[in-house]
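Colleague: 3D, please:
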Amino acid sequence: MEYADSDQVIEVLDGAVSTRVIRHPDRSFAFEVTLDLEKGSKHFSRKPPIHFHANQDEFIQATEGKVGLEVDGMEHVLLPGEDEYRIEAWENHRSYPIEQERQEGKTIVKFLLSGAKSSEVYELNTLFFENWYKYQEHVAKNGGKINIIQVLSTFDAGGTYIAFPRWVPFGRRVSQVMGIVIGRWLGGLLGYQPFYREWSTDWQLACDKMESSIFQRRWADRSKVD
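Modeller: The predicted structure is shown next:
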């Protein structure tokens, strides 16, 4: 991991989540994520959806406090000083801060998050996380509800799909198809964008990715400026 004073910081939910974008020579993206348990008490009470990444392995390593990681139904508690945990592509998982009563007085949780490089258009990268974080903040601040089509659209753009229960036959493939058909195809026709200009630092990259789909290329307006 390479740190610099000029590193981009993505801060949402009134500072409850702060993500520092750092450089890693062998990864598609690398973040240092800081969670403030006191500021985010109402946001962290609900765990994120179980999901999987179709095109990349993901890596997570706790550096401060305890981080919960659920992989294929089993919870792992990640502790500072331990090696990074590799989440393989297609593994159902979710990560979250362990509840404050189990943090031994810690109110700040930090972890490193990164993803393997990929040649796929639909991949985990900074652009995906910017839009996913900002969408959640938009919903929280406006008192709205999560729109499942928007979630599927954004997730699909990051090669990410919501996991079905394990008893669903061919659940991962069904979930991926649902993400493509509803999130990318139907969502594009209904006006849902995977990336939004106001949430995207690299708008040209967002345009490159949206232009790869006939259902989304109308949103790739390169004339938009800051």
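
Colleague: CA atoms for contacts and neighbours, from now on please.
Modeller: Noted.

Colleague: Could you give the secondary structure assignment for the residue nearest the centre of the chain?
Modeller: Against the mean C-alpha coordinate of the chain, by Cα atoms, centre = their mean, the closest residue is residue 129 at 4.6 Å. For residue 129, the assignment made with DSSP: H, G, I helix; E, B strand; the rest coil gives helix.

Colleague: what's the spacing between it and residue 76?
Modeller: When Cα to Cα, to the nearest Å is the yardstick, residue 129 and residue 76 sit 23 Å from each other.

Colleague: cool, residue 33 as well?
Modeller: Using Cα to Cα, which is the criterion applied here, residue 33 is 18 Å from residue 76.

Colleague: Of these two, which one has the most company?
Modeller: Taking other Cα atoms under 10 Å, residue 33 and residue 76 do not tie; residue 33 has more neighbours (20 against 14).

Colleague: name the element the more buried one belongs to?
Modeller: Using DSSP states H and E, residue 33 maps to strand 27-36.

Colleague: Give me the packing partners of that strand, helices and strands only.
Modeller: strand 17-21, strand 108-116 (3 or more Cα pairs under 8 Å, 6 or more residues apart in numbering; DSSP states H and E).

Colleague: chain center to stretch 162-171, what's the gap?
Modeller: Distance of stretch 162-171 from the chain centroid (Cα atoms, centre = their mean, to the nearest Å) equals 20 Å.

Colleague: er, stretch 179-199 actually
Modeller: Between the mean C-alpha position of stretch 179-199 and that of its chain there is a distance of 16 Å (Cα atoms, centre = their mean).

Colleague: Name the surrounding residues that touch it.
Modeller: 127-128, 130-131, 134, 149-157, 161, 203, 206, 210, 215-216, 219, 224 (Cα atoms under 8 Å, 6 or more residues apart in numbering).

Colleague: what's around the closest residue to residue 162 other than its chain neighbours, how many residues?
Modeller: The shortest distance from residue 162 to any residue that is not its chain neighbour, by Cα to Cα, 6 or more residues apart in numbering, is 4.3 Å, and that residue is residue 51. By other Cα under 10 Å, the residues close to residue 51 number 21.

Colleague: and for comparison, fold this next one:
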Amino acid sequence: MARAWQRWLSPRPLLRTNISTQTSFLTAGNAARYEVIYEPNGRWGCRETHYIDNPRVKAGMSGPPLHLHWKQDEFFRVEQGILAAIVDGKERHLTKDDGTLMIPAGSRHRFWSHPSATESLVFYAWPDPCKDVNNILDVNFLRNAVGYLSDCEREGVKPSLFQLILFYQDASSMWTPEFLSWVPNFILSGLHYVLANWVAAGLLGYVSSCVSTW
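Modeller: Here you go, the predicted structure:
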């Protein structure tokens, strides 16, 4: 439980929406919908729909910031629309005719709906490995990040960079801002660790998983 002085230093939503059991949920501003899918072989994935009429989608802002995953490859298969993606500095555009895009673990990447699209972007994404172990990109990470951003918007609170960094750190992932593109990953990793564990968790009292506290 955050103390009053921690809330003063870094304001946060007073109430958190419980989406811990939901398999389908909307992002902030209703820009996109995440539908979690569990497959018979034990793999899980997420079907994302980025609504073309939403201003954030039109502006290319409905996807995540530039980031990487340390332990998992990530796969994308477009079902509708045009997926724009940057992978290690190279931009690609994919449609349903382009097969599966694989992003190797450790690759800096981001994705969004390409502005030339005439229909909503729908794609299926999944991580590999996707075993139920700690500190990986999993369903709880999606719920934590999406739920937190939505609650901040509902209460008019500016999202905390430190809370988001802590979410990423707990999922063995890392933000890689474009203005730090010249910095090697191992140096960014050390900075990310300090901001997540010493500042976000230690100083400001944020927790790595809000799902468990709902």
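
Colleague: overall similarity of the pair, as a TM-score.
Modeller: The pair, once superposed, lands on a TM-score of 0.78 when counted by TM-score structural alignment, normalised by the length of the second structure; 188 aligned residues with a Cα RMSD of 2.4 Å.

Colleague: if we can go back for a sec, now for the following helix or strand past the strand holding residue 33 of the first structure, which elements pack on it?
Modeller: Next in sequence after strand 27-36 of the first structure, counting helices and strands by DSSP H and E, comes strand 51-53. Other helices and strands packing on strand 51-53 of the first structure, by 3+ Cα pairs under 8 Å, 6+ apart, are strand 93-97, strand 160-162.

Colleague: Now with 10 Å, please.
Modeller: Using 3 or more Cα pairs under 10 Å, 6 or more residues apart in numbering; DSSP states H and E as the contact definition, the elements that strand 51-53 of the first structure packs against are strand 93-97, helix 148-157, strand 160-162, helix 171-178.

Colleague: how about those in a markdown table, adding distance to residue 46 of the first structure and mean neighbour count?
Modeller: Rendered in a markdown table, the data for these read as follows (distance: least, Cα to Cα, whole Å; neighbours: other Cα atoms under 10 Å):
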| stretch | distance to residue 46 of the first structure | mean neighbour count |
| --- | --- | --- |
| strand 93-97 | 9 | 20 |
| helix 148-157 | 16 | 24 |
| strand 160-162 | 16 | 26 |
| helix 171-178 | 22 | 18 |
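
Colleague: which ones are touching residue 124 of the second structure?
Modeller: Contacts for residue 124 of the second structure were tallied using Cα atoms under 10 Å, 6 or more residues apart in numbering; they are 34-37, 45-49, 75-79, 100.

Colleague: Just the closest of these to residue 128 of the second structure, please.
Modeller: Out of these, the one with the shortest distance to residue 128 of the second structure is residue 75. That distance is 7.9 Å, counting by Cα to Cα.

Colleague: Let me know the helix or strand that that closest one is in.
Modeller: For residue 75 of the second structure, the enclosing helix or strand under DSSP H and E is strand 73-80.

Colleague: what about that strand, how far off from the first structure?
Modeller: Superposed on the first structure, strand 73-80 of the second structure shows a mean distance of 0.7 Å to its aligned residues (mean Cα distance after the TM-score superposition for the first structure).

Colleague: Where in the first structure does that strand fall?
Modeller: Equivalent residues of strand 73-80 of the second structure are located at 57-64 in the first structure, counting by TM-score structural alignment.

Colleague: Could you give the separation of the matching stretch from the chain centroid?
Modeller: The gap between the average C-alpha position of stretch 57-64 of the first structure and the chain average comes to 13 Å, counting by Cα atoms, centre = their mean.

Colleague: which residue lines up with residue 136 of the second structure in the first structure?
Modeller: Taking TM-score structural alignment as the criterion, the aligned counterpart of residue 136 of the second structure in the first structure is residue 123.

Colleague: list the contacts for that match?
Modeller: Taking Cα under 10 Å, 6+ apart, one finds 28, 53-56, 115-117, 155-160, 209 in contact with residue 123 of the first structure.

Colleague: so where does residue 152 of the second structure fall, helix or strand?
Modeller: Using DSSP H and E, residue 152 of the second structure maps to helix 139-155.

Colleague: Enumerate the positions of that helix that are buried.
Modeller: Residues of helix 139-155 of the second structure classed as buried: 139-152 (neighbour count, 16 or more other Cα atoms under 10 Å).

Colleague: packing partners for that helix?
Modeller: strand 24-26, strand 32-38, strand 44-50, helix 161-170.

Colleague: Which residue range of the first structure does the third one align onto?
Modeller: Okay, so that is strand 44-50 of the second structure. Using TM-score structural alignment, the partner range for strand 44-50 of the second structure is residues 29-35.

Colleague: likewise the last one?
Modeller: Using TM-score structural alignment, the residues of the first structure aligned to helix 161-170 of the second structure are 148-157.

Colleague: Average offset of that stretch relative to the second structure?
Modeller: On superposition with the second structure, the average gap between stretch 148-157 of the first structure and its aligned counterparts reaches 0.9 Å (mean Cα distance after the TM-score superposition for the first structure).
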